[in-house]
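With the input below, show me the fold.
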Amino acid sequence: MTADDDRFDPTADATHFPVAIEWKAMTDDTGDSDAGDTPSDDTPSDDTPSDDTPAAAAPPDDAPESLSLDRFHEALEAEERPLATASEVARRLGTTQSVARDALAALVDRGDVDRLDVESDPVVFYPTDWGRLATRERVVTFPKRREIVVDRPTQFTRARLSQFAHLVDTTGTDPGTRGYLYRIRQEDVWAAPFDDADALIASLRSVLPRRYDHLEGWIRDQWRRAHRFRLYTHQDGYVVLRAASESLMGNVADQHLDTDHLRAPISETEAWVNEDAVAEVKRALYDAGYPVQDDRDLDVGDPVDVDLTTDLRPYQETWVETFLERRSGVYVGPPGSGKTVAAIATIAAVGGETLILVPSRELAEQWREELLAHSTVDPADIGLYHGGRKEIRPITIATYQIAGMDRHRSLFDSRKWGLICFDEAHHVTAPVYSRTAELQSKHRLGLSATPVRETGSEEEIYTLIGQPIGADWDELFEAGFVQEPEVEIRYVPWRDELARNEYASADGRERRRLAAENPAKIEEIRYLLAAHRDKKALVFIEFLDQGKAIADALGVPFVSGETPHYERAELFRRFRDDGARSSAGRDGDAPDGLGTSDAIDTLVVSRVGDEGIDLPNAELAIVASGLGGSRRQGAQRAGRTMRPTGSALVYVLATRGSSEEEFAQRQMRHLARKGVRVRETNVAE
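Now for the predicted structure:
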């Protein structure tokens, strides 16, 4: 939904039907929609019985000339969905589609039923008084797709589902009215925190309306797969791979492992593993559908005396407890949810030598400050290992790039790490950083707000580090731990005829650059900054020339990869400073020099501001370009404003009529699926 700039009512698009009404749009991408006239593979035809399909309402003897609301409800219950097409109602009530359509039209005329047209898709019908019907929790299961839709879930239901299912999407705007789409994936079953499959199935049954043999059978099979291979340390010190049976060793391990992965067979079910190939063994068997239990006896190195000095929130305590049980995992949560503090609590709990890997020197310095602020660690026990300093200490903070280099690798390999922490864990799958994942430690911890990569390599992240641990974003928004941002896509027109013509005659990457650098965006940025004069603002760009132009026009500093590290650190420090405000940037003054101690209200930043840089007082984010980037990048930029208190505003500028429109919608759709409200506005010509 879009609106003209001056007439837009932000509440105008706030009316949402329950989640299943949006089911068609949500499942079109996978081709699994049940809303059409043609049954899918998971929707039995009239003459195909299924143990997963409820018994249809008994058909009447004759075609109904009128349809009661109760009979319509029966058809919906049989469909296991709160809406239906005319053909679905006809099938459930044993009549023709034309008769059902006429009967539904009569219900619409009486005001008992509403209809929804979804462009070229079939018209769907749902009860007008759905609000009253949906005041209680409704759980709708699609067992063969292993998906669960829940309207108005209780905290109990959400807590149970989070143990064995992945939150895919949410709809709605107001807390307490949202619908949730969960999917049970094999990796969720593998990582479920239960002692046996029976306990997992009991938890599943506690939230579903009835038993589903097909789904439960699949879950039991996946549980067995997760406990078929085990790595352990032999009493003589070498690593052994044990399979649950001789056939598994012969038919799975031998077929999926290379000859250099195993040194020699020990028995029909055990083999001596090449220690340098442990990571490859785990990855190969994971890809074959058999996650490996890693029970090796690994040293934790010298003890590290660290105590946490900050109280954990309840969900952070759960993260740490879950991690200690598994000895590996990835803390997943929105910016501001306290992943770093939870990681420091984990370091204290493990109590062994720790290596923290980060993507940049700025993050290395920031980690040192966080450790000192939230724990009793001795400053002398913290070492920084990057391009500027080379220190190995009980807690060492290094960049991925340095740790992966051959000339430094042997040093890191020689240490007995009790814990390796991978900050911004999505980096671990990139070729230049992937060698760091082979470093061995007793515990492996990842941190990421959005581990999604456009290559679809989330599973590889979890293979190399551990399974996801975390609360869903929407739960943290509702509990008030993190401020939900207000996100608005603003479609900016071309106001410069020369720029418009240049764009029209260009193609490829040049066209994308011209759309990103639309001169009208500078005036739009100036307008937004003036409208929010009291807020600390970050302006994100992709192209350096555009960043310099915006910074010059606004009279504010520009931070990019070309900015010297000492200058970058000083600018970030002054942005975090809430002392005397500088007038630069809001009135077009030239940027003041680094010699002054004035606070900075506005920074223009390139991709160096996307990840991890702690700017806790950022209240306003304006994305001027970079819309061709990943969904993860969009979430990271929006996340710069997400903190426990205060307002959080994100404006995404997209040139109207260009590919930026689609890119913006794709990036923000990723946030919308996490419960963040996104609205769209057409900026006036």
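
Going by C-alpha atoms from here, please, whenever you check contacts or count neighbours.
OK.

show me what contacts Gln636?
Contacts for Gln636 were tallied using CA atoms under 8 Å, 6 or more residues apart in numbering; they are Pro335, Ala449, Thr450, Asp610, Glu611.

Could you confirm it falls within a helix?
Yes. Secondary structure assignment places Gln636 in a helix (DSSP: H, G, I helix; E, B strand; the rest coil).

Run a quick neighbour tally on Ala380.
9 (other CA atoms under 10 Å).

cool, Glu619 as well?
Neighbours around Glu619, by other CA under 10 Å: 22.

Verify the stated contact: it with Ala648.
Yes. Between Glu619 and Ala648 there is a contact under CA atoms under 8 Å: 5.2 Å.

Overlap of the contact sets of these two?
Common contacts of Glu619 and Ala648, defined by CA under 8 Å, 6+ apart, comprise Thr641.

Alongside the first, I'd like the structure of this one:
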Amino acid sequence: MPVDRFYDLLEGKARPLVTASEVARELDCTQVEAFDALIGLAKEGHLESLDVEADPTVWFPADWKDTQDRERVVVFPKRREVVVDRPSQFTRAQLSGFAHLVDTNRESGYLYRIREADVWQAPHDSFEALQRSMRQALGQRAEALEEWVQNQWERARKFRLYTHEDGYVVLEAQSPDLLGNVAEQKLESGVLRARISDTEAWVAESKTAELKRALYRAGYPVRDERHLDEGDALDVDLSLSLRPYQTDWVRRFVDTGSGVLVGPPGSGKTVAAMGVMEAVGGETLVLVPGRELAEQWREQLLANTSLTDEQIGLYHGGEKQVRPVTIATYQTAGMDRHRMLFDERRWGLIVYDEVHHIPSPIHRRSAELQTKHRLGLSATPVREDDLEREIFTLVGPPIGTDWEALFDAGYVAEPEIEIRLLPWASEMHQNEYGSAERHERRQVAAANPAKEAEIREILRSHPGAKALIFVEYIEQGDRLAEALNVPFVSGETPHARRRQLFREFKSGPRDALIVSRVGDEGIDLPNAEVAIAASGLGGSRRQGSQRAGRTMRPVGRARMYVLATLGTEEEDFARQRTRHLAGKGVQVRERESVAYAEGTPGRDGGDSNYK
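Predicted coordinates:
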């Protein structure tokens, strides 16, 4: 491909960077041919590339970063923080390779922080490559910061696990001092069985997950280079065609042998996981947080693969079948009396769905199960206890796709997110908030009756749209259900009734549902055109992303409204819950109440009869 053709392509796209998939579509060739052409231009010095959250790679002219006006970037080396004013997709892509988004404000300022784990997991083959990426993103050299990053980079390469030629597991340290003063001091008795050299020790195979956790917490991530059993063979044929980025996910996973697929809701992580099952070709254990999700997995496998009903087993409170493909709940797999059955099987693959649960004590025991391949799935691998780093330690590195790339390609609808700030419905409610304490204050703010009028106004402004109204508190859900004449689905709703309501919402005449936290994950809740978060789980970024994800459809316009009472901590929580989405390039705006604006209809409520 001539370089002039590449520039013409950029001009047609009206942006300075493209992916191989976009080039393939423009040139009417295969993605492999487009990739080879881009590689050729890069070797000639015309192009450079950058992994956007590891996948897909974006390509841009080599002189682009020198000729463009840069955003204003301020570096605080001692705090290891970076503030960027209105960062472009390119800059966000670079920063995501070694930092994480902490906060955004109304003026489009982005605050990033560089943590140890961000450096340990940086998607670069060498420190020099990471250093170049940092200098490009920051537009400057920050020697003190680079020195700290280099120390962390080297720290992440001081220990490794490997399989000895005689079949047992060995921990190798970079020096005798590290083995004696770090590993042997930090690990519990029985993890290391015996030394086999000054820098190597024999590891109890059942304790490898415990070893990796302990050394990670001590500040020394362990490279896992063991040759694990392949597992018993199982032929799986996928009947669906994968999207280009899903194919790349599968390829990257097969290359590494472990990893976590990270993509927005609606991007098809479950389908990609079935593609991984086909590529691995081994008996598979799928772990899920609840029974309903286990049933959904079974239905998806039967509908989209060559697997038969006799090859798929469910293992949870209701059914206990271990078969070539077994779908179990985390809780069951973590119990001693059941784990022995899973340990006896030679799994070729373990899939951890909703993998952000894995760091919790009862769930992470399942990470000790032996397998050749570990695959995690999550749209939001973030935790408010900052234990998300353990996800990648126990399962594998992140394998993700830039959300904005999927929005641009039309695979997923970019949600329009608006934080609505509401006044108190009355002075009485405001006084009640002032006299309450701690958790009670949050509940009073969440239950502000002004939200009822605001929900009416939002529903009125989207006639005929499918709308989901999320609540955190059962009492609030019950009140809204009565006031709006809309069914409320909570954990107390019988499963049969729940399935009926979701079915009516998905394909029937029902336009609105109120759902509690059961709607956040783990159930087949149909996508909606409008999502309204009437109250939420504090500042949980994961919950905010999951609820917005209910509107991420390939077609149409997706809207999410986050309601918050003015002058309360709920206002800050609303901003915090949308922070993960802002870091993915989603625009989040704020405005004051519409229903309570002067002269706006609906302030006084009135009858509602939503289906």
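
which of the contacts of Gln636 of the first structure lies closest to Ser560 of the first structure?
Closest approach to Ser560 of the first structure among the contacts of Gln636 of the first structure (CA to CA): Asp610, at 11.0 Å.

dump the residue contacts of that closest one.
If a contact means CA under 8 Å, 6+ apart, then Asp610 of the first structure has Gln633, Gln636, Arg637, Arg640 as its contacts.

Please pull up the equivalent of the third one in the second structure.
Counting by TM-score structural alignment, Arg637 of the first structure corresponds to Arg547 in the second structure.

Please look at that match and Ala531 and confirm they touch.
Yes. Proximity of Arg547 of the second structure to Ala531 meets the contact threshold set by CA under 8 Å, at 7.1 Å.

Quickly list what's touching both of those two.
Contact criterion CA under 8 Å, 6+ apart; residues shared by Arg547 of the second structure and Ala531: Phe470.

quick revisit: among the contacts of Asp610 of the first structure, which recur in the second structure?
Contacts conserved in the second structure for those, using both residues aligned by TM-score structural alignment, their matches' CA atoms under 8 Å: Gln633, Gln636, Arg637.

which is the next helix or strand following the helix or strand containing Gln255 of the first structure?
Using DSSP states H and E, Gln255 of the first structure sits in helix 254-256. Counting by DSSP H and E, the next helix or strand C-terminal to helix 254-256 of the first structure is strand 262-265.

Give the aligned range of the helix or strand that that next one is followed by in the second structure.
The first helix or strand that comes after strand 262-265 of the first structure along the chain, using DSSP H and E, is strand 270-273. Mapping strand 270-273 of the first structure onto the second structure (TM-score structural alignment) gives residues 200-203.

who's in contact with that stretch?
168-173, 179, 191-196.

at 7 Å what do you get?
The contact list for stretch 200-203 of the second structure (CA atoms under 7 Å, 6 or more residues apart in numbering) reads Val169, Val170, Leu171, Glu172, Ala173, Val191, Leu192, Arg193, Ala194, Arg195, Ile196.

you'd agree the fourth one is up against Ile196?
When you say that, I think you mean Glu172 of the second structure. No. Using CA atoms under 7 Å, Glu172 of the second structure is not in contact with Ile196; the gap is 9.9 Å.
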